[in-house]
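K.L.:
everything below, folded, please.
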Amino acid sequence: MDKFYVQSGSFRCVVQADDSRKAALWAVHQVMGQILPIDGDEPTASESADGNEASKPVAVLGGRVKVSRRGYDRDDAGEMPTMDVVADWNQMVTTLDRLQRMMYRAA
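P.N.:
Model prediction:
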């Protein structure tokens, strides 16, 4: 797996992934996990461990996701519309939820 520098809006992270699209999907997953209960194991960014609002700011995505193997703010970074990546992420999460419900019904 390669290392990718992913940035969009106020969000930046370094991700190991098979390709730039998967790196962008993981970044969107991280940002969406701040506001949506994805796995239920960790508090969201708006909650601290004791249930009170945290002072940590929530990362916000911009209109495009930039992905580079060489670092942040690179002119040669690949770019993709954030909404395209969010749509792919939504389809992935919906499919996983559907599979999970099918497994519970079969058990």
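K.L.:
all contacts plus neighbour counts: C-alpha atoms, from now on.
P.N.:
Fine.
K.L.:
give me the three-state assignment for the closest residue to Pro37 other than its chain neighbours.
P.N.:
Excluding its sequence neighbours, the residue lying closest to Pro37 (Cα to Cα, 6 or more residues apart in numbering) is Thr44, at 7.1 Å. Secondary structure, DSSP: H, G, I helix; E, B strand; the rest coil: Thr44 is coil.
K.L.:
is it true that Thr44 touches Leu36?
P.N.:
Yes - taking contacts as Cα atoms under 8 Å, Thr44 lies within contact range of Leu36: 7.3 Å.
K.L.:
one more to line up against the first:
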Amino acid sequence: MTKYYVQSGTLRTIVQAQSPRKAALWAVHQAMQQVLPIDDDTHLAPTRKSEDVASRGVAVLSAKVMVSERGYDRTDASTVPTLEAVSEWNQMVSILDRLERMLHHAE
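P.N.:
Modelled structure (predicted):
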């Protein structure tokens, strides 16, 4: 897997992925977990979760996600419209949710 520098708005992260598009999806996943936790820490109280987010700062995405193998703020970075990446992420999460429900129903 390749290392990618991904940025959008205030989000800057380095991820390993198979392609720039998959790196953009992973970055969107990281941002979306702030408001829609997928792997919820059930042992933490809601006030503690709020404090944790406040201490880390909130990542806000811009209109596009920029992905580069060479670093941040590159003019040659690949770009993915954020709305497109969020839509694809939403489809992926919906499918995973359906699969999880199917597995629990089969037990």
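K.L.:
quick one: contacts for the residue nearest to Pro37 of structure 1?
P.N.:
By Cα atoms under 8 Å, 6 or more residues apart in numbering, the contact list for Thr44 of structure 1 reads 33-37.
K.L.:
hmm, try it at 7 Å
P.N.:
Each residue near Thr44 of structure 1 by Cα atoms under 7 Å, 6 or more residues apart in numbering is listed here: 33-35.
K.L.:
before we move on, what about Pro81 of structure 1?
P.N.:
By Cα under 7 Å, 6+ apart, the residues touching Pro81 of structure 1 are 63-65.
K.L.:
tell me which helix or strand the most centrally placed residue in structure 2 sits in.
P.N.:
Nearest to the geometric centre of structure 2 sits His29, at 1.8 Å (Cα atoms, centre = their mean). Applying DSSP states H and E as the criterion places His29 of structure 2 in helix 20-32.
K.L.:
all helices for structure 2, in order.
P.N.:
Using DSSP state H, the helices of structure 2 run over 20-32, 46-56, 82-106.
K.L.:
and those helices as a markdown table, adding distance to Tyr72 of structure 2?
P.N.:
As requested, the helices of structure 2 are arranged in a markdown table below (distance: least, Cα to Cα, whole Å):
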| stretch | distance to Tyr72 of structure 2 |
| --- | --- |
| helix 20-32 | 13 |
| helix 46-56 | 20 |
| helix 82-106 | 17 |
